[in-house]
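Engineer: Below is the sequence, then the predicted model.
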Amino acid sequence: MKPIISASECVSESAGPRPPVLLDVRWQLGGPHGRPDYEAGHIPGAVFVDLDAELAGPAGSGGRHPLPDPAEFAAVMRRAGVGRDSSVIVYDGGLGWAAARAWWLLRWTGHRDVRVLDGGLAGWSGELSKETPAPAEGDFVPEPGVLPLLDADGAAALARSGLLLDARAAERYRGDVEPIDRVGGHIPGAVSAPTGENVGVDGCFLPAQALAARFAGLGVDGDTADIGVYCGSGVSGAHQVLALEIAGYRAALYAGSWSEWSADASRPVATGPEPG
């Protein structure tokens, strides 16, 4: 099953005999909470999920968006109507980062049928609703570990032995600027691979062949056994993992990402355009 779905396909499935569970995960880095946008209009039947409060644990030594407790995450999903056998479609405002984070968490905890709405709400041309649904409680039970996960030491090792991709903007990778974290730069050995290059001008993912060509240029090929991704705090990195999946590759996510790595002054930092 493809991990993304078009708006037209979403409309068709929602009108079918087994409509999917729709999750609205609108969120903006450093911006306002997404709930007001949801209340102003969302895809009919969609349930709002708060990335900061429900798709992440409390910020701290593990980074700005550490993974949530799997049992607490599963409880959120059940309240949203997610069952073991539910088809789930997640969307955000169009950037795709938050939706990819929800996709990754559901896949990591064992849900098999989850897709991201390609292009997000920005690509939706159907009607919007202001009604807040009250779905029946789902029966989803988490089984963490289905997708590969890295910690800081694992990311450092992979940067030496395999391929570790840095999904942040190139200027943050180089260390030219760092608007959020303690210090700029990147994990030594990591390769710059900005997430924004996974999509076209319409905000939709590039075709699988184009993504495969992009990642091949970064060192990914059929012989690359171990691929990892990190970003600022494990959100846009999930988008990169999703793009790699579309291209036919399985990658591990370093969830703590640069916000965890850079908070520890004992960890090495490389700067400049080269992996270092």
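Structural biologist: Here it is on my side, so go on. A quick note: this is a predicted structure, and the numbers were derived from the prediction, not measured.
Engineer: okay, CA-based contacts and neighbour counts for the rest of this
Structural biologist: Noted.
Engineer: Counting neighbours, what do you get for residue 16?
Structural biologist: Residues lying near residue 16 (other Cα atoms under 10 Å) number 10.
Engineer: With residue 144 instead?
Structural biologist: Using other Cα under 10 Å, residue 144 is surrounded by 16 other residues.
Engineer: OK, contacts around residue 115?
Structural biologist: Residues counted as contacts of residue 115 (Cα atoms under 8 Å, 6 or more residues apart in numbering) are 2-5, 88-90, 103.
Engineer: For stretch 240-260, buried residues please.
Structural biologist: 240-247, 249-260 (16 or more other Cα atoms under 10 Å).
Engineer: I'd like the list of the contacts of residue 115 that fall within helices, please.
Structural biologist: residue 103 (DSSP state H).
Engineer: Counting neighbours, which of the contacts of residue 115 end up buried?
Structural biologist: By 16+ other Cα under 10 Å, those give 3-5, 88-90, 103 as buried.
Engineer: from these, which two are the most distant?
Structural biologist: 5 and 103 (12.2 Å; Cα to Cα).
Engineer: Put this next to the previous one:
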Amino acid sequence: MRALVSAEALLEEGLEGLVLVDVQWSLSGSGGPPGRDLYEAAHLPGAHHVDLDAELAGPPGPGGRHPMPTGHAVQEALRRCGADNASCVVVYDQGPSYAAARAWWVMRHFGAQDVRVLDGGIAAWQRAGGRVTTEVPEPGAGTFEAGLDGELSVLDADGAARVARDGLLLDARAAERFRGETEPIDPVAGHVPGAVNLPTTTTAQPDGRFLPPPELRKLFSDNGVRDGVEVGVYCGSGVTAAHEVLALHEAGIEAALYVGSWSAWITDPTRPVATGD
């Protein structure tokens, strides 16, 4: 089942019966306004805000800058939004869906059965003529139960090293970070030895929507994705890599996410670091 829903389709189908989750978010230090401020300025009618840093990730530490959250945190967030395990949840951010993809992955991992991403985020919704509001709904009373019965695979550092050696480990960061020429966020530059660089920006169109599935399949095939080859993805902290996992899903390819990503890899000085192409 495709995970993306277009703004046009959402307008046609209507918002009735959906659990709308706003995950507008700005990377710390990016200079943008906090996600809650973005939400309060404009959001889809009936949408509840979920904080990526506090509810879709655990505290920074050995597990990286955005490690796996607890099931309890995800459960409480989805209950506040009014969701149960079978709800149709639509998540979005301001575009191009980096935070929304992380929300999709986390929610599916903890057992949400039907999570969709508004392709292109609130920007696409407004371009299509969708209404926004500043009205904040009352907290919901959902019954979502977090478990580990989701369908999405997760990698730890040892798993990432194994996939880099025996399968295909994609690094979703910008090429200059992969090569180790610059590192604006983490204290060590470089990449996991054996990884292949495929920046997540290559999977999106200029307007923030994902490339169509045929173009995604060609892109991934051109970068080594083959039938029978295990695929994993990482980035700096497991956010933009989730966007690439979602792009792979839309192309019909299921990939595992190294949640801790580079920011977790480098917490152990015995792990090797590669530079260059």
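Structural biologist: Yes, it's here. Just so it is clear, the structure is predicted and the values come from calculations on it, not from any experiment.
Engineer: on that earlier part again, list residues touching both of residue 5 and residue 103 of the first structure?
Structural biologist: Common contacts of residue 5 of the first structure and residue 103 (Cα under 8 Å, 6+ apart): 115-116.
Engineer: List the buried residues in stretch 72-92 of the second structure.
Structural biologist: Quick answer for stretch 72-92 of the second structure (16+ other Cα under 10 Å): 73-85, 87-92.
Engineer: Ok, stretch 167-181 of the second structure next?
Structural biologist: 167-180.
Engineer: Where do the strands of the second structure begin and end?
Structural biologist: 4-5, 19-22, 48-49, 88-92, 114-118, 154-155, 168-171, 196-197, 231-234, 256-258 (DSSP state E).
Engineer: could you dump the ones you listed to JSON lines with distance to residue 65 of the second structure?
Structural biologist: Shown next, in JSON lines, are the strands of the second structure (distance: least, Cα to Cα, whole Å):
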{"stretch": "strand 4-5", "distance to residue 65 of the second structure": "27"}
{"stretch": "strand 19-22", "distance to residue 65 of the second structure": "21"}
{"stretch": "strand 48-49", "distance to residue 65 of the second structure": "21"}
{"stretch": "strand 88-92", "distance to residue 65 of the second structure": "22"}
{"stretch": "strand 114-118", "distance to residue 65 of the second structure": "23"}
{"stretch": "strand 154-155", "distance to residue 65 of the second structure": "16"}
{"stretch": "strand 168-171", "distance to residue 65 of the second structure": "16"}
{"stretch": "strand 196-197", "distance to residue 65 of the second structure": "20"}
{"stretch": "strand 231-234", "distance to residue 65 of the second structure": "13"}
{"stretch": "strand 256-258", "distance to residue 65 of the second structure": "12"}
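Engineer: before we move on, the earlier item: now, which of the buried residues of stretch 167-181 of the second structure lie within helices?
Structural biologist: Under the assignment DSSP H, these contribute 175-179 to helices.
Engineer: which residue in the first structure lines up with residue 72 of the second structure?
Structural biologist: Using TM-score structural alignment, the equivalent of residue 72 of the second structure in the first structure is residue 71.
Engineer: Show the contacting residues for that match.
Structural biologist: Contacts of residue 71 of the first structure (Cα under 8 Å, 6+ apart): residue 142.
Engineer: Tell me the spacing between residue 228 of the first structure and residue 154 of the first structure.
Structural biologist: 9 Å (Cα to Cα, to the nearest Å).
Engineer: can you pull out the helices in the stretch 151-276 of the first structure?
Structural biologist: Secondary structure of the stretch 151-276 of the first structure (DSSP state H, counting those that start in this stretch): helices at 152-161, 170-174, 208-217, 236-247, 257-261.
Engineer: what range in the second structure does the last one sit on?
Structural biologist: Mapped onto the second structure using TM-score structural alignment, helix 257-261 of the first structure covers residues 261-265.
Engineer: what's in contact with stretch 266-276 of the first structure?
Structural biologist: Residues from elsewhere that reach stretch 266-276 of the first structure (Cα under 8 Å, 6+ apart): 170, 173-176, 184-192, 261-262.
Engineer: hmm, I was thinking of stretch 212-232 of the second structure
Structural biologist: 155, 160, 163, 166-170, 196, 198, 203, 247-248, 250-252, 254-258.
Engineer: buried residues in that stretch?
Structural biologist: For stretch 212-232 of the second structure, the neighbour count (16+ other Cα under 10 Å) marks 213, 216-217, 219-220, 225, 230-232 as buried.
Engineer: do the same with stretch 139-146 of the second structure
Structural biologist: 142-146.
Engineer: for stretch 118-125 of the first structure, same thing?
Structural biologist: 118-124.
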